[in-house]
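**Student:** Sequence below, structure please.
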Amino acid sequence: MSIDVGQGKFGRAHLAGWIPPVNEGDSKFDPMTTSASVLQDMLTAGKLTSVEILNEYYRQIMNYNGYLKAVYQLAPGAIDQAKALDSQRVSGRVLSPLHGIPILLKDNVGTDPSMGMDNTGGNLALVGSTTVRNAPIVDRLLEAGAIIMGKTTLSEMMYFKGTGIRCGWSALHGQSQNPYIRGGIDYTDGLGGHSSPGGSSSGSGIAVAAGFAPMAIGTETEGSLISPSTRQSLYTIKASLGSIPNEGIIPISQHLDIAGPMCTTVKDTADLLTVLVGDGRPDAPLGGYATAMKGEAGWKQLRVGTLDPAIFHSSEPLQTYIPEAVEQIRTATLRGYERIKDLALEYHQDVSLRPITDFEYEGTSAVVELMVEDFELDFDNYLSGTKNSQVASAKELVRWNRAHADLVLPTEYPNQEFLERSIIVDHSSDRRRKLMEHITTVGQTVQDALDKYDIDVIVGPADSSFSRYSAASGLPSCSLPLGYIDYNGRPIGLAAIARSEVTLITLQSAFEASFPPRIPPSAFLSGKE
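**Tutor:** The predicted structure is shown next:
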């Protein structure tokens, strides 16, 4: 089997399928720094059309995707969609703040055959496969007037293929690159180390940071929105579990999975979250989540607790210990805490949560074991709503991978341990219920801490096990871009958990207004093909 995604500056730029026109000429905006909300203002003022916006992003993709490998496919109908939305605008009809704004989808978010794109999860067995109908979140985006621009790369099977695989790699897409990192991936570093783009929503984060689109959709089971958003200096919200529909998205665990926004600004994050959540949630704010933005004044509504970075940090083998990098991350975290302490209504240092080891069940992570328990049934259910798939079940996927090991199980990443384990699960046993009870019990520590310390939000280092507490509790979490390390230029950040998305948007808005602005990447500009 041969999949040609090509490479080169003005060749295919590692794109499968349709190749966009490349129009040279003067830029009307900087795709690296212009947010969706600013583009919307320019559209409203008649300074731009959506077709012109698309062309600028196409140029950026064709210049740099060959190196970054962030985008897998582009939608052949996007230009026609942009023209139709431009016509609606001329006639006075604007559907939402996303009207005429391009957006990229992670390559596990299903689109119907009319979109002209696969839905693969980075797995060669699913090349050519589409969902019978759009995932509900795709229809919500279209109804809001967003332009579905294409699909981004990801860590294969949402980083649930097997152990020992580097973040940002898939058999289909290859290894993606963090646009901030000088020299690209360091293969002597850990699988999620200082040179990593993070995972599994790697391509979505890279694409937004590198100016391939103003916003993108990622998905998270445990950390897959927070991690790449932190590594690309972006804002994201992982909403409360169950608040955004999972249908039509390649799953790991329907209990843990959720899609979310990845953007350069809080306003864009809030506007995109509003569309993804839709109208059916009673606690969503009237007028959308952007109404929760209070700027720096928002600190006076927030009682904040922070986690000890000596306890919550990244560790080997995921990340090689680099003393100067680790010390700079620790120092930046503590300085961030001091700034929050000065600004917040109330502040509590060293909030205590149950230790990460409490998530272990029978000697291993209960959260990972739940994924193993859930994957087969949830994946098989997803496949029942697809067309043109080469496999019809998780068992067939495992067998297909074995039969094509030369392509999908290469020497450097030869295993599919999680997939193999998932197909031998005894679904009639009581183990899943026990795992759920254990996870829920330990996850309650977050709610207990919010109550004990009488705080609204818990903030901690993003490069840590903190995301597991959000997965276990079902509470929403978010990223907070903090700075950049001298070692190789990579971004670092904080993460936060609260009872509601409204609180997190208020926090992000206050943070954005009072901390140094994010800096767009530049290292990749010399790495283009």
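**Student:** all contacts plus neighbour counts: C-alpha atoms, from now on.
**Tutor:** Will do.
**Student:** which residue sits closest to S393, ignoring its sequence neighbours?
**Tutor:** D380 (4.9 Å; CA to CA, 6 or more residues apart in numbering).
**Student:** Can you point out the buried residues in stretch 374-390?
**Tutor:** Neighbour-count burial for stretch 374-390, counted by 16 or more other CA atoms under 10 Å, picks out 374-383, 386-387, 389.
**Student:** And this one, please, so the two structures can be compared:
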Amino acid sequence: MGKRSIATLTAALVAGSLLTGVPNPGAVAAERGTDPSAPSAGSSPGLGVDLDTVTIPELQARMGRGSLTSAALTRAYLGRIKNVDPKIHSVLRTSPTALRQAAASDARHRRGETLGPLDGIPVLLKDNVNTRDMSTTAGSLALAGSPPDTDAVLVTRLRKAGAVILGKTNLSEWANFRAAKPTSGWSAVGGQTNNPYVLDRNPCGSSSGSAAALAASLSQVAIGTETDGSIVCPAGMNGIVGHKPSLGLVSQSGVVPISAEQDTAGPMARNVIDTALTLAVLSGGGGDSARGGAAGGLGDLQGAKGAATSLRGKRIGLWRLPSLGPDVDAVMTRTANKLRKSGAVVVEVTPPYQARLAELEFPALLSEFHRDIDAYLGTRKGPKDLAGLIEFNRTHPAEQTCFAGQELFEQALAAPPTTDPKYRAMRAELKDLSQRSLDETLAAHDLDAIAAPTNPPAWTTDCARGDNDVIPSSTPAAVAGYPSLSVPAGTVNELPVGLLLMSGDHQDGKLLSLGAAVEHRLKAWRAPRYLPTVGSSATSR
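**Tutor:** As a prediction, the model looks like this:
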């Protein structure tokens, strides 16, 4: 996507009613019973903006008028990282060149030569995305030496768009693909990331630090990665927006892998418009696969006007997932009622083939991880293959301080190669059933999207027990390679619950447009209060 296409997309987003999806600070304050004129947790003295609620178009308008500079915005976020992040441990390192990047953006703004909507906007990167000037560790001490030789393709695109690469975020080590009972948000490099809403609760993973940092307003946007749930679950559990793009829309070159058949990086933000604008840059006019590029995924956003973000006449299939508990189901009931009052048709659905997908996915990922991690390690200093990683973990006690297990590594080492006919049949069946599960459900009910709870309320973090994260809603879109989008839906005992929206292959633009309308209707975003713990007597909303 070239400059002209990005400019067209930006103009359409700003002119259209996607902006109405942004939380209104006064309305949010009124719903919380607080004084809307009082400074919020995200206010920054002298900056003139509320970092909790400001959007990229609003920031660009201020920078265009000269009432705000990227340098001042970057300093404000660096200050919040210094002052707020000690509570949540989400940011591993900040870039020593961040303020120089911001100064270069300010010079472009003064000359009227901005590079697009992300010019001067601070971005945090999950620490499995290669950066040539900062370490990229996947949370493991095995990669904590020299930085990679080159940037990931998506980082190159961000730099070319003028974004300020602010730093790197913590993650579940090896994107939660090391131990059978891991603790999300923990890595040997970064320790444990906490949920900003209730500090003894888990942030979900593996994009834990990216989501928690955004909830705490430590950056304007962040980049996460997902194989199955690793963008959308932390987005839901930390009360933000997370988009898992269609497979191939965003390049995976230079990103620590699990599986080329499912992996994708994607944008995370506090609102849908910032998420959409970041995706426009990340997609860069195409992806790694031949399954389509940015034009197919984002074309609908270029025409996003008021009608495109209205819910009237939209048909949404609600997949309730009662296994996530009665409190989450109550949030879904309230959500469905609000959508119906806005003119949407909500019908209950159950996508088929889920048991078979659950049976096949993990064995396929084991074979793919062995293949893909060996290829990646060949580009880095340190262990050169999976066997070397296993030996490294055995001989470095710091890798065992939260949990010692590396059962998934060991199972992947013993898994059949991806040339094995049984593996190939398994992946072919996975692709077929996952795509059919969504395509057939969408077609049978003439749906614009399928909606489901993104996550249960965050569980307490416990290294000895590990996660309590059987969350099936992300799997169909993740395995199919279709887009999914989590937007805030409500809370249970102060803990956020997201609404996961899924649609057909490369329908990213339509999904983001619908997500903006849903976000505007639900108005469910709440700033975190950094509570040390929470009792069972708290009410849901």
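**Student:** Give me the TM-score for this pair.
**Tutor:** The pair, once superposed, lands on a TM-score of 0.84 when counted by TM-score structural alignment, normalised by the length of the first structure; 465 aligned residues with a CA RMSD of 2.1 Å.
**Student:** ok, the residue nearest to S393 of the first structure touching V391?
**Tutor:** No. Using CA atoms under 8 Å, D380 of the first structure is not in contact with V391, being 9.7 Å away.
**Student:** The residue in the second structure that D139 of the first structure lines up against sits in which helix or strand?
**Tutor:** Using TM-score structural alignment, the equivalent of D139 of the first structure in the second structure is T156. Secondary structure from DSSP states H and E places T156 of the second structure in helix 153-160.
**Student:** Report the mean distance between that helix and its aligned residues in the first structure.
**Tutor:** Compared with the first structure after fitting, helix 153-160 of the second structure deviates on average by 0.7 Å (mean CA distance after the TM-score superposition for the first structure).
**Student:** mean shift of the following helix or strand past that helix relative to the first structure?
**Tutor:** Once the chain leaves helix 153-160 of the second structure, the next helix or strand it forms, by DSSP H and E, is strand 164-169. For strand 164-169 of the second structure, the mean distance to aligned residues of the first structure following superposition is 0.5 Å (mean CA distance after the TM-score superposition for the first structure).
**Student:** What ranges does the stretch 251-400 of the first structure have for its strands?
**Tutor:** Secondary structure of the stretch 251-400 of the first structure, counting by DSSP state E, counting those that start in this stretch: strands at 258-263, 303-306, 346-348, 360-361, 364-365, 386-387.
**Student:** residue contacts, the closest residue in space to Q349 of the first structure that isn't next to it in sequence?
**Tutor:** With CA to CA, 6+ apart as the criterion, Q349 of the first structure has its nearest non-adjacent residue at 5.3 Å, and that residue is T306. Counting by CA atoms under 8 Å, 6 or more residues apart in numbering, T306 of the first structure makes contact with 337, 348-351, 458-460.
**Student:** just to revisit the earlier point, could you find the counterpart of the residue nearest to S393 of the first structure in the second structure?
**Tutor:** That one, D380 of the first structure, aligns with D374 by TM-score structural alignment.
**Student:** Now that that match has come up, it's in contact with L386, right?
**Tutor:** Yes. Counting by CA under 8 Å, L386 is a contact partner of D374 of the second structure at 6.0 Å.
**Student:** What is the neighbour count of whichever residue in the first structure pairs up with Q406 of the second structure?
**Tutor:** Taking TM-score structural alignment, the alignment pairs Q406 of the second structure with Q416 from the first structure. Q416 of the first structure: 19 surrounding residues under other CA atoms under 10 Å.
**Student:** The spatially closest residue to Q416 of the first structure that is not a sequence neighbour and S155 of the first structure, how far apart?
**Tutor:** Excluding the flanking residues, the one nearest Q416 of the first structure by CA to CA, 6+ apart is G162, at 4.2 Å. Applying CA to CA, to the nearest Å, the value for G162 of the first structure to S155 of the first structure is 11 Å.
**Student:** neighbour-wise, which of these two wins?
**Tutor:** S155 (32 against 17).
**Student:** Per the alignment, that one pairs with which residue of the second structure?
**Tutor:** Under the alignment (TM-score structural alignment), S155 of the first structure maps onto S172 of the second structure.
**Student:** Cross-check the contact I'm expecting between its match and G190.
**Tutor:** No. With contact defined as CA under 8 Å, S172 of the second structure does not count as touching G190 (9.3 Å).
**Student:** Find residues that contact each of these two.
**Tutor:** Listed contacts common to S172 of the second structure and G190 are G139; contacts here mean CA under 8 Å, 6+ apart.
**Student:** Same list (the strands of the stretch 251-400 of the first structure) but as TSV, adding distance to G288 of the first structure.
**Tutor:** Shown next, in TSV, are the strands of the stretch 251-400 of the first structure (distance: least, CA to CA, whole Å):
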stretch	distance to G288 of the first structure
strand 258-263	14
strand 303-306	23
strand 346-348	27
strand 360-361	39
strand 364-365	37
strand 386-387	33
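**Student:** deepest of those, which one?
**Tutor:** strand 258-263 (a mean of 29; mean count of other CA atoms under 10 Å).
**Student:** Shouldn't S486 of the second structure be within a strand?
**Tutor:** Yes. Counting by DSSP: H, G, I helix; E, B strand; the rest coil, S486 of the second structure is part of a strand.
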